[in-house]
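Engineer: Sequence first, predicted coordinates after that:
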Amino acid sequence: MRLVQVFVPEGDLNLVLETAEATGVDYAVSEETSRGEFEAVVSIPVPPAAVEPLLAELRDAGFDDDSYTVVTAAETVVSSRTEDLIGEFSGVRISREELQSRAEDLAPAASTYFTLLVVSTAIATAGLLLDSAATIIGAMVVAPLMGPALSASVGVVVDDDALATRGIAFQALGLLAAVATAAAIGWLLRGTVLLPPGFDVATVPQVRERITPDVLAVFLALGSGIAGVISLVRNVGSVLVGVAIAVALVPPAATVGLGIAWGHPTMIVTAGALVLVNILSINLTALIFLWVSGYRPHHAANVDRVYGRIRSRVAVLLVGIVLLSVVLGGVTFGTYQTAAVEHDVQTELEAMSDDPAFGDLAFRELSVEYELIDVYADNRPVVTVLVERPPGEEEPDGFADDVRERLEVATGVDLEVVVELVDTRRSG
């Protein structure tokens, strides 16, 4: 339930009471005795779904917007009359005014926002370098990205340009700050005793997860956007949804920063595509879901104009998501190709070890050097094979070529094969 309190200016009491009666809600009038321009305070208990119609009726009746109308959440209402009100005003979403107020509250002051974002990015960067999923998730609890991600869409839908601009600016500047923070941390840590000698950031599993995304990653962002709007309009699970939105944005942004610090173009492109498609998807679903939920500008005359703006934004966001999804699709295909080659090599080597044609030779895969960039640069995979043989046994002529041909048939790819022969004696 909500308690709507209307501070009534001199001469407007009858207008407010008539509007309340016409809306079908109960009210109580308290005489205002303080010095000022108000003659009374009218208190009206209503369900959340009745707040917006009531305020719209007051506005249409000519009630001055410059007065005070306070909407507060009532923790408990003890009355059998509430059932009739809830039945009359069905629905679970909050009013447009509450939505706008919550969106403003979710976007903190700039100093608070950027401080928390830098701290969360620093923790997430440490989690990436340490390959610690728990640390990354912990950092997301601190990240304040939910507010700007949703307030931008709320501002567009309710025709609040200041709110929309602030939300968009905070998102853009926040992601740049996250990238810069991770890049600075990575640059400071490179070559120090805090990282092992020869450390390759691209091989860390948590980092690799962000630089080999696939198209399915889009569903995380789409789901986060929908969940964010639901949590906002129904006031449920906002903390967990904030974590989900931060997970979609901060770790890949931090990965971009690490790619800059290590001078790794592939990391920058792939993780950058992931963070951009995620932020566009969150904004897209938030815009659409808010409009479908029935939120509109205060003034009916502005509905058509706002609808046109929303259509334009949705079109731009869709085009951006499609283009970036092509990149993710390319990463998905390339990742599949590299994994398929390694799998086929391993399977064929096992078959060759069991093949009587090779006698007592045992084949082991040492490495398959075939990265995402090699798929599109048309570079041949380099396969290093360890062959164990009994002491004194000689390999057949053209043995390395035979191994290469078998592996090429199995993989369907031209290979460069390095064969290392080792005399092996095993104890009984």
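Structural biologist: Perfect, thanks for sending it. Residues are numbered from 1 along each chain as shown.
Engineer: can we go C-alpha only for contacts and neighbour counts from here?
Structural biologist: Fine.
Engineer: L106: neighbouring residues, count only.
Structural biologist: L106 is surrounded by 19 other residues when neighbours are defined as other C-alpha atoms under 10 Å.
Engineer: Excluding chain neighbours, what is closest to it?
Structural biologist: If the residues on either side of it in the chain are set aside, L106 comes closest to G147, at 4.2 Å by C-alpha to C-alpha, 6 or more residues apart in numbering.
Engineer: How much space separates that neighbour from A22?
Structural biologist: Using C-alpha to C-alpha, to the nearest Å, one obtains 37 Å as the distance from G147 to A22.
Engineer: List the residues that contact the most centrally placed residue in the chain.
Structural biologist: In the chain, the C-alpha nearest the mean C-alpha coordinate belongs to A248, at 2.8 Å (C-alpha atoms, centre = their mean). A248 makes contact with L220, A221, V275, N278, I279 under the criterion C-alpha atoms under 8 Å, 6 or more residues apart in numbering.
Engineer: second one coming, line it up with the first:
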Amino acid sequence: MLHLRVVCPASITGDVVAVVRAEPGTTNLVKLTGAALSPAGDLVHVDVAREALDGLITRLLGLGLERSGSIVVLEADTAIGADVERAQREAPGEGDDAVVWAQLAAETSGRWSTSVSFHLFLVIATMIAAVGLLIDSQVLIVGAMVLGPEFTPLAGIAVAVVRRRWRDAVEPVRALGIGFALAIVVTMLGVLLLQVTGQVPEEFLNGRRPLTSFVAAPDVFSVIIALLAGVAGTLSLTGDKAGPLVGVFISVTTVPAAADIAAGLATGQISTAAGAAGQLGINGVCIVVAAVITLRVQRRLWTSVVHRPARDVRHAPGSRE
């Protein structure tokens, strides 16, 4: 179950309550008249089955809440009661399969291009990956994968494409461009320092790194891995109970490639840098394409699940049903 908190002007509180009551997947409806101070208005609380949330939010936004009030979605980790079970039973489909578009858009939106934390994590992850490449260590590559924060902007691009909100894709594209450029430059300077001090292993300079050479060698398997990573990462974002680490390892195809570009340029291995650049580009595009396809398939499947005669909400002005 999810908890919905709505702040609305008193003039539309009746419509908000009517829309909520018309949704079978709701329970524990509470109205607090005049409880909201800023902005002033009424406060409506309701628990909602996850599979019913997207339709409910769409209908509430149809009342103009985006302009005159607000909607906050909170996780309800534990919900017990006969009416809770009734709401979950009457809601269409399964919660694990539902895509809550408003929630997904919120999770994948953000000003990453100006986020210090985003850029620091990407720089640190790339530097760790570079060390892993220099000493041919898969353990350090995995460590870099854990830190890589780039999947969320990639998913943001996919969400913008699926929703056809092209302006929403500008910020994640800018963030990825700035972030990877910064990470590559900083990492290249670090590798140059190691080279000047004689710390770059001869094996790396001679191209002998059997465990990590795949990073700079894009092939059909790179495409397959990137596509599967895009699907897995998207499912981890949209799924209700998906493991939190599923999306973490998406950077297996991105951060290490950025690190190899930096290390290759710093040590004069232009062919390695070029191969890694190809790897980064191919994988970034494939991840976004896979995410777009996954989201579209999920939307179509979910539409077929919830398709049924419209409920009578004529008493709820502004409803989109």
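Structural biologist: Arrived safely. The model shown is predicted, which means the values in this text are computed figures rather than measured ones.
Engineer: Give me the TM-score for these two chains.
Structural biologist: Superposed pair, TM-score by TM-score structural alignment, normalised by the length of the second structure: 0.82. Supporting alignment: 293 aligned residues with a C-alpha RMSD of 2.4 Å.
Engineer: what does the residue nearest to the centre of the first structure align to in the second structure?
Structural biologist: Taking TM-score structural alignment as the criterion, the aligned counterpart of A248 of the first structure in the second structure is T253.
Engineer: What ranges does the stretch 101-250 of the first structure have for its helices?
Structural biologist: 110-130, 133-142, 146-157, 161-189, 205-211, 217-234, 238-261 (DSSP state H, counting those that start in this stretch).
Engineer: Which residue range of the second structure does the longest helix seen in the first structure align onto?
Structural biologist: Longest helix in the first structure by number of residues, with DSSP state H as the criterion: helix 303-354. Alignment of helix 303-354 of the first structure against the second structure: no match, by TM-score structural alignment.
Engineer: what angle separates that helix from helix 146-157?
Structural biologist: In terms of direction (axes from the mean of the first three to the mean of the last three C-alpha atoms, to 10 degrees), helix 303-354 of the first structure departs from helix 146-157 by 140 degrees.
Engineer: Quick one: list the elements packing against the following helix or strand past helix 303-354 of the first structure.
Structural biologist: Sequence-wise, the next helix or strand beyond helix 303-354 of the first structure is strand 362-369, with elements assigned using DSSP states H and E. Under the contact definition 3 or more C-alpha pairs under 8 Å, 6 or more residues apart in numbering; DSSP states H and E, strand 362-369 of the first structure sits against helix 303-354, strand 382-389.
Engineer: Looking for the alignment partner of A177 of the first structure in the second structure.
Structural biologist: With TM-score structural alignment defining the correspondence, A177 of the first structure maps onto L182 in the second structure.
Engineer: in the helix or strand L280 of the second structure falls within, what's buried?
Structural biologist: Secondary structure here is read from DSSP H and E; on that basis L280 of the second structure sits in helix 270-306. Buried residues in helix 270-306 of the second structure, counting neighbours by 16 or more other C-alpha atoms under 10 Å, are found at 272-296, 298-299, 302.
Engineer: next one: stretch 54-63 of the first structure
Structural biologist: The neighbour-count check on stretch 54-63 of the first structure (16+ other C-alpha under 10 Å) flags L54, L55, E57, L58, F63 as buried.
Engineer: Closest one of those to G36 of the first structure?
Structural biologist: When the buried residues of stretch 54-63 of the first structure are ranked by distance to G36 of the first structure (C-alpha to C-alpha), F63 comes first, at 17.6 Å.
Engineer: residues in contact with that closest one?
Structural biologist: F63 of the first structure makes contacts with D12, L15, V16, as judged by C-alpha under 8 Å, 6+ apart.
Engineer: got a winner among these for most neighbours?
Structural biologist: When neighbours are counted as other C-alpha under 10 Å, the busiest of these turns out to be V16, with 19 neighbours.
Engineer: residue in the second structure matching that one?
Structural biologist: In the second structure, V16 of the first structure lines up with V16, judged by TM-score structural alignment.
Engineer: you'd agree that match is up against G62?
Structural biologist: No - with the criterion set as C-alpha atoms under 8 Å, V16 of the second structure and G62 do not qualify as a contacting pair; they are 10.0 Å apart.
Engineer: coming back round to it: the helix holding L280 of the second structure vs helix 255-266, what angle?
Structural biologist: Put simply, helix 270-306 of the second structure runs at 160 degrees to helix 255-266, going by the same axes, to 10 degrees.
Engineer: gap between the residue nearest to T254 of the second structure when sequence neighbours are not counted and F180 of the second structure?
Structural biologist: Taking C-alpha to C-alpha, 6+ apart, and ignoring the residues beside it in sequence, T254 of the second structure has L280 as its nearest neighbour in space, at 5.3 Å. With distances defined as C-alpha to C-alpha, the gap from L280 of the second structure to F180 of the second structure amounts to 10 Å.
Engineer: what do these two both touch?
Structural biologist: Common contacts of L280 of the second structure and F180 (C-alpha under 8 Å, 6+ apart): A258.
Engineer: Let me know the closest of the contacts of A248 of the first structure to E420 of the first structure.
Structural biologist: Nearest to E420 of the first structure, judged by C-alpha to C-alpha, of those is V275 at 42.6 Å.
Engineer: The closest one matches what in the second structure?
Structural biologist: Applying TM-score structural alignment, one finds that V275 of the first structure aligns to L280 in the second structure.
Engineer: Now do the contacts for its match.
Structural biologist: The neighbourhood of L280 of the second structure, defined by C-alpha under 8 Å, 6+ apart, consists of T253, T254, A257, A258.
Engineer: so which of the residues you listed comes closest to A216 of the second structure?
Structural biologist: Taking C-alpha to C-alpha as the measure, A216 of the second structure sits nearest to A257 out of the contacts of L280 of the second structure, at 6.6 Å.
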